[in-house]
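Student: With the sequence up front, the predicted model follows.
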Amino acid sequence: MDLQNAFDTTGKVLFGQPVGKLSDFKEYLSETLLPYQTKKSFLSGKSVTLTNPSYPADAKFISQDEMAQLKFQPLKTNEIKDIDSLLSAVRERVVFCGNKMLGRNYEVFDVDDCVDCTNVISSNNVYNVKNGAYNSFLREAESVFGVFGVPGASFCMRCFEGVGATRCFESYYMKEIADMYFSFNCVGCSEGIFAFNLRGKRHTIGNLQLEKDKYLALKKKLVAEMGEELRKKKRMFSIVEVAVFGRDKKKIKAPEIAYDSPVPPKVEDAFRKTSKIVLGKELSNIKSYEGWLLTTSKISQKIKGASGKPTYRVDWFPVLKDLPADRLLPLDEALASAKNAIEIGKDEQPSLQEVLSRISKKAFFTFEFVDGYNQNCVDISSIFTGYESYKCFDVTNSKYCAYTCGQADTEHNFGGYMRMLHSQFCINCFNSTKLNSCFEVD
């Protein structure tokens, strides 16, 4: 199956009809990509895709297939007198590599950090993905377009951050959902449209529970409207529109930053231990190194939410960065708000715009997602089992981490950028697997 056929099939699965040429949706589907860079090879001028968005603008870049052309002589002993002379000697030799592909890949183009993929274009940090375009940080997925960070996704379009999504569109922050459209923070749900903060629900529209037959009849009408709008306009409104519908965006107040929590003592101990192992010198008071550790890292921003209580926003997330603070809640309050459902008359068949209008007055959002065991994870918005960590965006089966963008099965990790896997005792490391006692490794 070629990629256009896969896109057509996904359109039929989601909307009952193909929605057009995949290339016409490039701008729309790319909106959910995490920031990345596209540079020119200094050797050939060919395009080079790079997952990491933080490389210096004036650096040199090459494509992976050009590495054999680099022929640098080893440094001489008199060039390595101290750290300054070493940096001076290697500066002219520094070249960053993109278009990286590992394992077995077939029909992949404009990709970086691509492993064992088939029929994938314009994506970065993808593993075992089949039939996809405009995806980032995605693994074990098939027929996915504009998807970020949803392992196990299939037949999805514009889905973002979670685990396990099947036949979903414009859905964010989820775990094991299916047949969901315009959903946010739903777990174990299926067959829902405009669904917010639900747990284990089926056949809902605007959080209103419906009889199966009524739901399916109304679903058919609404998804057909979605498909027709996509077919004609090659885009449609995002889930953020639920939070700003009918409002003057110029009058929406900027978020108010909330207080920082103290650093857990065990995190301080872990930082001292890690710096001693990695740098040979014990560093203390991790807060004094916050600016340095956050140079390239991205974390959640702690703010005052709609109720006045502290919650989080992720101001570097595509699309979701535009959610206003007055629609954000802490997790417990967001779950409680799920009872705020719209009304639909017995014989009523509201349009998509009408349902949007009604749910816009009811829906709240949260960037807090907690699953599994959590012990003393402080000022962290997403936790999938975490222990003694501080000021991270995401902690998954990890412990003793701080000021990190995201990690899984990792410990003693400080600073750095997406995503560290199966690593330990690292400072300012990037997008790596199975590192041990490393500093500034990419």
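Tutor: Great, that's in hand.

Student: CA only for contacts and neighbour counts going forward, please
Tutor: OK.

Student: Isn't Met226 up against Phe15?
Tutor: Yes. Here Met226 reaches Phe15: they are 6.9 Å apart, a contact under CA atoms under 8 Å.

Student: Figure out the helix or strand that Ala243 lives in.
Tutor: Using DSSP states H and E, Ala243 falls within helix 240-244.

Student: okay, now the residue nearest to Cys97 when sequence neighbours are not counted: neighbour count?
Tutor: What sits nearest to Cys97 in space, not counting adjacent residues and going by CA to CA, 6 or more residues apart in numbering, is Ile62, at 5.0 Å. Around Ile62 there are 25 other residues, counting by other CA atoms under 10 Å.

Student: need the contact list for Ile62.
Tutor: 40-43, 48, 95-98 (CA atoms under 8 Å, 6 or more residues apart in numbering).

Student: Please settle this for me: is it part of a helix?
Tutor: No. Judged by DSSP: H, G, I helix; E, B strand; the rest coil, Ile62 forms no part of a helix; its state is strand.

Student: Please compare the first structure with the one that follows:
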Amino acid sequence: MDSQEFLCRQNLNKRWQAAAKILFNAELGPLEEYKSWLCETNDPVLRRRSSISNKPVSYVDSNFNGISKYMSFDEIDFNRKFSPLSINDVKDMDSIVSAVQERIFYAGNIILGNSQCVYESTNINDSFYMLNCAKLGDSKYIAHCTLGRLCEGCFGCNGIGESKLCLKCHETYRDVRSFELWRSENCSDCYYSYNLSSCSDCMYSFNMQNKRFAIGNLVLPAEKYAQIKKSLLLQMAQELQKNKRIYSLVELAAKCKTGAAAFSHLKFDAACPHTDLAPIQSAFEQASKVILGKPIGKLGDYTQWLEHNCRSKAYGKSAISGSPVIIVDYSSFFEIPRNRLVKFHEALKIGEIMRISEADATRITLENAHEFLGNIAFFPTEYEQGTNQNTIECATTASSSNCYRSAPCIFSKYCAYCFWPRTSEHLFGCSMIFDSSFCMNSYYSLKLRRCLEMDSCRDCSDSLYCHNLESSSDSMFCFNSKNLRNAIGNAQLPREKYSSIKSSILAQLAEELQSKKSLKWDIYSIGSQQA
């Protein structure tokens, strides 16, 4: 361990100790002792060995084949030149894949922008003092967290936005000083709670808005709340000090029991908006024509191909109404007990009406909390924000339209089978693609146009089968490079020659898709030397 890494760990440990003191009013001990617990419900930060130096390299995705070649981002020689492939090497897909094997390395430890003191992490930009993290930007003093931006002093979190001093929180937005707070926004000082909005000083509470000093959804006088909170925090601290872990919100919910009669008097009315798959089908035809040169048929015929490298989805039923509920493998939502799912409008009504009694609030302890929460601990995994139109089987949407089986859809339109399209349109089978248009089966990239099978790329257009490529256009099978044009295997060609080869490859891909509804090669398999 060099001096910089030692300094990073030392500073993070100090921040951890300060956060523990604020959250639990107690000293918990060194950060390292809690690593296993802090990582339990996060997306794993994977470790591979560099094929160049054998040093450990961090990765964000498990789609890479185990026999592929790996390298750390700081081992890349962006100035390395390659010879053009021979005419026999570019006659078809299999020939090109075979010919470029020596040029294919999948990059990890990707640290971009103005970042310092970042260790055991990848896909980090403009961040400081980060340890064992992935997919985070514009953040500082973060350890054992995945997926977020604009955060500070957070530990063991998954899916955090603009949040500070959060511990074991999931899908937060502008939350501060909270522990085991899930799917909540603009909240502070909350513990073991879910789906809160603009709330503060809440414990064991669910599906509430604009509340304060609540335990089990019951609002108490400030003094009474403070007394119960003090006792519960002491119990939490003692449990952590003894066992170096404590139960999660979803583990708590799994032990809750519900009396069905409690909801027999409630009516849950919900609008059933008109939906139409036709505009999305038309967009798919348009996208395939733009990318491949011709429409390739019905969207539904390509479901398996478009979904195979994206986040999984599951379908459950509301515990209250039996209505279908969509769960996306995001921010640990798959951990939520399926018998506690509800629709969003049902959750809000339950949150307004149901609460524990004052007598129960005085009896609640860390050990017995589940005994009192059975009629309030329900979890909506679907929600909408802003104005949305014709979003079909989309669990979460914000100001989006004409999207199908995608989530969360943020300021996007004409997307299908995608995970987290943001400010994008005409995306199909993509994951975490921002500010992009007309792309298929592309992942973890920014500002792409008319691309197919791209991974970890930025500012690219009219390209396919590229990894870690930046500021390039009209490129194929290029890895770990910048500023390329009319390139195959990182070697630039005369424009006419490149265009001829690309047209032939696109025709082969379109024919294969139309006949098999899938492709032999994807961006992750071309480096494994086997299909």
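Tutor: Done, it's in. Values in this document were obtained by computation on a predicted structure and should not be read as measured data.

Student: now the following helix or strand past the helix holding Ala243 of structure 1: which residue numbers in structure 2?
Tutor: The C-terminal neighbour of helix 240-244 of structure 1 among helices and strands, as given by DSSP H and E, is helix 265-279. Matched against structure 2 by TM-score structural alignment, helix 265-279 of structure 1 falls on residues 278-292.

Student: Pull out the buried positions in the matching stretch.
Tutor: Using 16 or more other CA atoms under 10 Å as the test for burial, stretch 278-292 of structure 2 gives 280-281, 283-288, 290-292.

Student: Then stretch 196-213 of structure 1?
Tutor: 196-199, 201-209.

Student: residues in contact with stretch 134-150 of structure 2?
Tutor: 11-12, 15, 35, 38-39, 42-43, 45, 59-60, 121-133, 151-163.

Student: do the same with stretch 335-352 of structure 1
Tutor: So stretch 335-352 of structure 1 is in contact with 196-198, 205-208, 218, 221-222, 225-226, 358-359, 362-364, going by CA under 8 Å, 6+ apart.

Student: cool, stretch 385-395 of structure 1 as well?
Tutor: 263-264, 266-267, 298-300, 370-384, 396-408.

Student: what's the first-to-last distance across it?
Tutor: 7 Å (CA to CA, to the nearest Å).

Student: Count the residues that sit near Leu102 of structure 1.
Tutor: So Leu102 of structure 1, with other CA under 10 Å, has 12 neighbours.

Student: Let me know whether it touches Val111 as I believe.
Tutor: No. At 11.2 Å, Leu102 of structure 1 does not count as touching Val111 under the criterion of CA under 8 Å.

Student: Check the mean deviation of the longest strand belonging to structure 1 from structure 2.
Tutor: Ordering each strand of structure 1 by length in residues (DSSP state E) puts strand 169-187 first. For strand 169-187 of structure 1, the mean deviation from structure 2 after alignment is 1.0 Å (mean CA distance after the TM-score superposition for structure 1).

Student: The residue nearest to Cys97 of structure 1 maps to what in structure 2?
Tutor: So Ile62 of structure 1 corresponds to Met71, using TM-score structural alignment.

Student: The match of helix 265-279 of structure 1 vs structure 1, average distance?
Tutor: With structure 1 overlaid, stretch 278-292 of structure 2 shows a mean distance of 1.0 Å (mean CA distance after the TM-score superposition for structure 1).

Student: tell me the residue furthest from the middle of structure 1?
Tutor: Asn78 (45.8 Å; CA atoms, centre = their mean).

Student: Would you state the helices of structure 2 in chain order?
Tutor: 3-24, 35-38, 93-99, 222-243, 249-254, 278-292, 303-307, 344-353, 358-363, 495-516 (DSSP state H).

Student: buried set for the third one?
Tutor: Of the residues in helix 93-99 of structure 2, 93-94, 96-97, 99 count as buried by neighbour count, 16+ other CA under 10 Å.

Student: And Ile215 of structure 2, what's its match in structure 1?
Tutor: Match for Ile215 of structure 2 (TM-score structural alignment): Ile205.

Student: Setting aside sequence neighbours, what's the nearest residue to that match?
Tutor: Ile205 of structure 1 sits nearest to Ile193 (CA to CA, 6+ apart), 4.8 Å away.

Student: which residues touch the one you found?
Tutor: 180-183, 204-206, 219 are the contacts of Ile193 of structure 1 under CA under 8 Å, 6+ apart.

Student: Turn the residues you listed into a markdown table, including distance to Phe169 of structure 1.
Tutor: Formatted as a markdown table, the contacts of Ile193 of structure 1 follow (distance: CA to CA, whole Å):
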| residue | distance to Phe169 of structure 1 |
| --- | --- |
| Met180 | 6 |
| Tyr181 | 5 |
| Phe182 | 6 |
| Ser183 | 8 |
| Thr204 | 15 |
| Ile205 | 14 |
| Gly206 | 15 |
| Lys219 | 13 |
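
Student: Specify, as a residue range, where stretch 127-141 of structure 1 falls in structure 2.
Tutor: By TM-score structural alignment, stretch 127-141 of structure 1 lines up with residues 137-151 in structure 2.

Student: so how far is that stretch off the chain centroid?
Tutor: From the chain centre to the centre of stretch 137-151 of structure 2 is a distance of 13 Å (CA atoms, centre = their mean, to the nearest Å).

Student: Over to stretch 385-400 of structure 1?
Tutor: 16 Å.

Student: now stretch 283-303 of structure 1
Tutor: 20 Å.

Student: Tell me the span between the first and last residue of it.
Tutor: OK, stretch 283-303 of structure 1 end separation, CA to CA: 29 Å.

Student: Buried residues of that stretch, list them for me.
Tutor: Neighbour-count burial for stretch 283-303 of structure 1 [16+ other CA under 10 Å]: 283, 286, 293-294, 296-303.

Student: and if you look at stretch 1-17 of structure 1?
Tutor: Neighbour-count burial for stretch 1-17 of structure 1 [16+ other CA under 10 Å]: 3-4, 6-11, 13-17.

Student: Contacts made by it with the rest, please.
Tutor: Residues contacting stretch 1-17 of structure 1 (CA under 8 Å, 6+ apart): 18-22, 119-120, 131-132, 143, 145, 155-156, 167-169, 179, 223-224, 226-227.

Student: Quick one: map the residue nearest to Ile205 of structure 1 onto structure 2.
Tutor: Per TM-score structural alignment, Ile193 of structure 1 is aligned with Met203.
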